[in-house]
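Here is a sequence together with a model predicted from it:
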Amino acid sequence: MLQNRVFRSKTGFVVWVPIALCCGIAVLAWYTDNLVLFPVLIIGFGLLLTLWLLNTSYSITADGLLKIRCFVLRIDIPIHVITKINKSKSITSAAALSSDRLEVWYNRYDSVIISPKAKDIFIAALKEVNPAIKVNL
């Protein structure tokens, strides 16, 4: 019997640069204008954004679904309709927190870009459910 498995997103500079910028702007505002509220708001926004971003995950459920959760994005893909997985270096907006990405193709023309930490284990788990998935890494 297949169990639910959760894979966290790999994180890269894509996430940390905006957070560092928020902190840098807050520190700069603190020392130049002596404003207290503005830096606190920026740091608070950066921390909330970080917590929200780091909650990105990809679940393989016992009923054969790939559930992608990122920001407000919620996608459920039946694993039996996944046709192929390719390596991707695309910088387009995606449910991926790293530039080391996979593009998952499903149905006829649909795809989603993700970045699981343990790519090999993630792909093997998908292939357990659907051995017909073609993998091009």
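Ah, there it is.

only C-alpha atoms for contact and neighbour calcs from this point on.
Fine.

What helices and strands are in contact with the biggest helix by length in the chain?
Of all the segments of type helix in the chain, defined by DSSP state H, the longest one is helix 13-33. Packing contacts for helix 13-33, counted by 3 or more CA pairs under 8 Å, 6 or more residues apart in numbering; DSSP states H and E, involve helix 37-53.

In addition, the following structure is provided for comparison:
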Amino acid sequence: MKFKSDTDILFDVFIFGPVLILLIPLSEIIKNIDDKSAILTLVIILAVISFLLWARFGTYYVIKESQLLYRCGPIRGSIDIQSVHSLTKNKTLWLGTKPALARKGIILKYNKYDDIYISPKNKDQFIAELLKRNNNIQVTES
């Protein structure tokens, strides 16, 4: 089952702001495309824009049998659902692994000391799917 990430205006500003700022010099760079440094600059700007848009539109979570898979652009990983022991709903984690695009998401605690912050659009359905696969997960709401 696939869950898209919720989005937040704060994260959209941090993504689309730099994209818009980087688009401004593109017309001047394209005019000077014969210059080798202009080509390098163009490649770098397009790479940064691509990375930001990939993270914005390529963030989602998949619950597959006993695994939780997360993707945020090039950041990818999986968590064994049986290793999840607790989760906190509607809380924000500012440090650590955070493949998310919104505040007030879910903090998953797994293994002994590991945690990850995610922000599925439909939190209740996401939690229900996790509990189907591991009913020992303690759920707290912040």
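Nice, thanks for sending it over. A quick note: this is a predicted structure, and the numbers were derived from the prediction, not measured.

Now the element after the strand ranked longest in the second structure, going C-ward?
When the second structure is parsed with DSSP state E, its longest strand is strand 84-91. Using DSSP states H and E, the helix or strand that follows strand 84-91 of the second structure towards the C-terminus is strand 105-110.

The first structure: matching residues for that following strand?
Strand 105-110 of the second structure corresponds to residues 101-106 in the first structure, going by TM-score structural alignment.

That stretch against the second structure, how far on average?
Aligned to the second structure and superposed, stretch 101-106 of the first structure gives a mean residue distance of 0.8 Å (mean CA distance after the TM-score superposition for the first structure).

Can you list the buried residues in the longest helix of the first structure?
For helix 13-33 of the first structure, the neighbour count (16 or more other CA atoms under 10 Å) marks 15, 19, 22-23, 26-27, 29-30 as buried.

from those, which is closest to Lys87 of the first structure?
When those are ranked by distance to Lys87 of the first structure (CA to CA), Val15 comes first, at 19.8 Å.

What is the burial count for the closest residue to the closest one other than its chain neighbours?
Nearest residue to Val15 of the first structure in three dimensions, chain neighbours excluded: Leu97, at 6.1 Å (CA to CA, 6 or more residues apart in numbering). By other CA atoms under 10 Å, 25 other residues sit near Leu97 of the first structure.

need the contact list for Leu97 of the first structure.
9-12, 14-15, 53, 56, 115 (CA atoms under 8 Å, 6 or more residues apart in numbering).

now it: how far from Phe71 of the first structure?
Using CA to CA, to the nearest Å, we find Leu97 of the first structure at a distance of 11 Å from Phe71 of the first structure.

hey, what's in contact with both of these two?
Common neighbours of Leu97 of the first structure and Phe71, using CA under 8 Å, 6+ apart, are 53, 56.

And whichever strand or helix holds Ile116 of the second structure, how far out from the chain middle?
Per DSSP H and E, Ile116 of the second structure falls inside strand 114-118. Distance, stretch centre to chain centre, for strand 114-118 of the second structure: 11 Å (CA atoms, centre = their mean, to the nearest Å).

quick one: that strand to the first structure mean distance?
Once fitted to the first structure, strand 114-118 of the second structure is off its aligned match by 0.7 Å on average (mean CA distance after the TM-score superposition for the first structure).

re the thing from before, which of the buried residues of helix 13-33 of the first structure lies closest to Lys67 of the first structure?
Nearest to Lys67 of the first structure, judged by CA to CA, of those is Val15 at 21.4 Å.

Having no further points to raise, I will conclude here.
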